[in-house]
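Q: below: sequence and its predicted model.
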Amino acid sequence: MLAAAWRVLLLLSPPTLSTDVYRYVWDGRIQRLGYDPYLVVPSNSDVRHLHTAETLLMNHPDFPTPYPAVAELFFRAVALVDDSARAMKSAAFLCDAALVAILLWWLSASHRSRWWVLTYAWNPLVALEGAGNGHVDLLGALALVLTAALLTRGRRTASAVGFALAIGVKFLPLPLAPLFWGRIRLRDAALGVGILAALYIPFLGHGQLPLGSLGGYLVRWRVNAPVYTALEWVFPTKGLVGVPVALGFAVALWTRWHLAVDSPEAWAWPVATTLLFAPTVFPWYLVWVTPFLFTPRALPLAVWTVSSLAVYWPLPVWATMVVEYGPVLGVTGWMWAQSARARRATISTV
């Protein structure tokens, strides 16, 4: 009830920390009017008549959309009801509520305390980026936690489809693919790939891949990414964009063979590793790991989801890095010291 109360207050307020929701409104609106968001550049004068007062507020109007097909179809579905920021935020709010329900089901089915749901419901990042800013990452997190819960229950086909839908919102969970090795059938994987490919069909037919400005985004944008920036300074090559995915994939391989399928860390750490080394780390990207923080070993990630909000503070870049990543390193060091002390105590007892 408390979580719902402050979300409603945010829902009724205009977005103040990000203008991405206005891009969502634009993408949904022009699809409804028969245009392809992967081709149309919002700032072009010949589409000026398609704008509303809200869509003129979007950021980076000189680029077509970078979002994958599932996100685009989601925007279109919302726009069919109402092409407004309030409608997009309401849709994110509903995804948020559905995610809470699925988490409760997963916690109950895995014989964990259902009170762990508060690690998600009371996380300020989720409320701000969902009901507050209407980010589509809530839809992706919903698909991903549903994927994990279904795989835990042995529903392989549905889990593969859920994973395909999560990738179709944003490509961020791609490194989690090793978690499905040996746990789903080949036909399940083929079905998931086929459904994702089919969702791109409405955007084909123009002689180019429907990726929009995604490539330019990966090459140009550098925000809140100290690790990637340092690597790029030492190794100035475009090939670095593959490093975060490769490292996330490697962590997923380790978790596949060392952690149980219902372990939330198995899902959280590969995504978090990818983000840690990514060229751009906006706070709302961390929404993807927030459903999996119901374990003490995920404490550093829980701290990061809160400290990442420092990006919104009017601080110098160096101070933002200290405020955001300092607590994460501190908690990680404390946990490592506690673990080392416990190991030494065990050895001395033996």
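A: Thanks, I have the structure now.
Q: C-alpha from now on. contacts and neighbour counts both.
A: Noted.
Q: all strands of the stretch 151-300 of the chain, in order?
A: Applying DSSP state E, counting those that start in this stretch to the stretch 151-300 of the chain gives no strands.
Q: and the helices in it?
A: 156-169, 186-199, 214-220, 226-234, 243-258, 264-276, 299-307 (DSSP state H, counting those that start in this stretch).
Q: in JSON lines, list those along with mean neighbour count and distance to residue 335.
A: As requested, these are exported to JSON lines (neighbours: other C-alpha atoms under 10 Å; distance: least, C-alpha to C-alpha, whole Å):
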{"stretch": "helix 156-169", "mean neighbour count": "24", "distance to residue 335": "31"}
{"stretch": "helix 186-199", "mean neighbour count": "16", "distance to residue 335": "37"}
{"stretch": "helix 214-220", "mean neighbour count": "13", "distance to residue 335": "34"}
{"stretch": "helix 226-234", "mean neighbour count": "15", "distance to residue 335": "22"}
{"stretch": "helix 243-258", "mean neighbour count": "20", "distance to residue 335": "19"}
{"stretch": "helix 264-276", "mean neighbour count": "23", "distance to residue 335": "15"}
{"stretch": "helix 299-307", "mean neighbour count": "20", "distance to residue 335": "9"}
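Q: ok, and here's another one to check against it:
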Amino acid sequence: MFRARSLFLAALLLAALTAALAVLLGGDALGARFLAGYAGCWALFAGALVALRRVPAHSVVPLVLAGAVAVTVVGLVAEPRTSTDSYRYAWDGRVQAAGLSPYDHVPADPALARLRDGWLFPDAAGCAQERGLAPLADGGCTRINRPSVHTIYPPVAEGWFLLVDTVSPVGSRHKGLQTGAVVLSLAVTGLLVVVLRRRGDPRRAALWAWCPAVPVEAVNNAHVDVLAVLFSVAALAVVSRRRVTGGVLLGLAIAAKLLPAVLLPGALSGTRRPRAVLSVVAPAMTVVGLLYLPYVLLSDGSVLGYLGGYAREEGYDDAGAGGRYALLRLVLPDAWATPAVLLVMTAVALAVWWRGDPERPWRGALFTTGTAFLLLTPGYSWYALLLVALVALDGRWEWLGLALAGAVAYLAGPTVGPGAATAAYGAAAVAVCAGAWLRRHRDRATPTGSPVRPFGVTTRR
């Protein structure tokens, strides 16, 4: 009877989470009100996870999968709410479908005027009525952000944009990318369930499947990060037993979004023989190089696009800009922040590589990625999709605070200032330390042979 109540409570909280997300994404309010609603969704998410711990084992996978479908498809209820990146994706796909390199022309280039339509490039009336559009030199406007700079997306991402453009019905606008993101998000859930049924607890899959970041960032905003997450999870799932295959998959992840390069130390956890290291690194580098090659041959300019300018714009080369290095700036002079990041990340990467668990490469990958987030304090919430998937693999739920911190920095930063990132990431750092201390304390207090609770928390008999 108690477990039946737990199942009912988990389902009820999951339904409430789904409804809250639908209201949040379907409404008109942004800024502080959106952030408050988003935080409420995270509270419901936490409650559903707690209830799931008591659900009977035979009901876990069906409930996780059903909840994944319900939560994920909510992202389809509205056009992108908090990001315009998917408009660039759609444009890059359209440019490639026309036989052109996406790296050669900026969206504002008059040479591509024949590819413009009223959705991405509204007419004069649309420019006057709609806020937040980027102006063009000819007096027009566009929904694409930074229309005067070249694209920065790697080749697998560009291939995804072309595929979606090819298979989407004419006039589908943002729905093609959002629907594709639903497929990718559910594929990640399915892969997590398969991996965790064999090498963990399938309850952990809910840490991704029910997380509010998935319908908001992966689906509604259609961020290509979810494609990189799929390849990253697949890579970490197989790399300990099939190194070459794991290296190939990791190369695909890096070629979808450069961020998964930070997973390499985790993928090499405990691998000390040079030949074994090379069997992962060489395939990954080869895949990235081969995938870039067609674009290098097709393009007249650099395939790196605006990548360097983007790093400068975001303040990664200047600790005094924006909210980057927010925590480091509390204890170090601004000029020391970048060297400190390089030093700490090198030490963490070497420690994970040398002492990591080769059977659980995602543990080292989570520690490396989470540390990078704490040091860099990125101001974009969708970057944390990779972190959420790693938390699901490892079960160390305390790192999820970084995903919510990124949302606070992104949504509140423009009005509150850098202090929003400092406070949010500071709270997340405290949560990580508290969770690690609690886990260590309970592990020491638990006699050998005691049952292990879901999400990596142990308890006494």
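A: Thanks, I have it. Everything numeric here is computed off the predicted structure, so don't read it as measured data.
Q: for residue 317 of structure 1, find the nearest of the helices of the stretch 151-300 of structure 1.
A: Taking C-alpha to C-alpha, helix 226-234 is the member of the helices of the stretch 151-300 of structure 1 nearest to residue 317 of structure 1, at 9.9 Å.
Q: what angle sits between the closest one and helix 243-258?
A: Interaxial angle of helix 226-234 of structure 1 relative to helix 243-258 (axes from the mean of the first three to the mean of the last three C-alpha atoms, to 10 degrees): 130 degrees.
Q: can you list contacts of helix 226-234 of structure 1?
A: For helix 226-234 of structure 1, contacts defined as C-alpha atoms under 8 Å, 6 or more residues apart in numbering pick out 222, 240, 276, 277, 278, 279, 321.
Q: what residue in structure 2 is paired with the fifth one?
A: It stands for residue 278 of structure 1. Using TM-score structural alignment, the partner of residue 278 of structure 1 in structure 2 is residue 376.
Q: what sits against its match?
A: Going by C-alpha under 8 Å, 6+ apart, residue 376 of structure 2 touches 316, 324, 325, 326, 341.
Q: residue 298 of structure 1 touches residue 263, doesn't it?
A: No: using C-alpha atoms under 8 Å, residue 298 of structure 1 is not in contact with residue 263, being 10.7 Å away.
Q: quick check, residue 150 of structure 1 in contact with residue 160.
A: No: between residue 150 of structure 1 and residue 160 there is no contact under C-alpha under 8 Å: 9.0 Å.
Q: leaving out chain neighbours, which residue sits closest to residue 60 of structure 2?
A: Excluding the flanking residues, the one nearest residue 60 of structure 2 by C-alpha to C-alpha, 6 or more residues apart in numbering is residue 203, at 6.4 Å.
Q: to clarify, my last question referred to residue 70 of structure 2.
A: Spatial nearest neighbour of residue 70 of structure 2, excluding adjacent residues (C-alpha to C-alpha, 6+ apart): residue 18 at 6.5 Å.
Q: repeat for residue 266 of structure 1
A: Nearest one to residue 266 of structure 1, counting by C-alpha to C-alpha, 6+ apart, is residue 255 at 5.2 Å.
Q: so what corresponds to that neighbour in structure 2?
A: Aligned counterpart of residue 255 of structure 1 in structure 2: residue 352 (TM-score structural alignment).
Q: what about that match, distance to residue 370 of structure 2?
A: The span separating residue 352 of structure 2 from residue 370 of structure 2 equals 13 Å under the rule C-alpha to C-alpha, to the nearest Å.
Q: repeat for residue 208 of structure 2
A: Distance, residue 208 of structure 2 to residue 370 of structure 2, by C-alpha to C-alpha: 16 Å.
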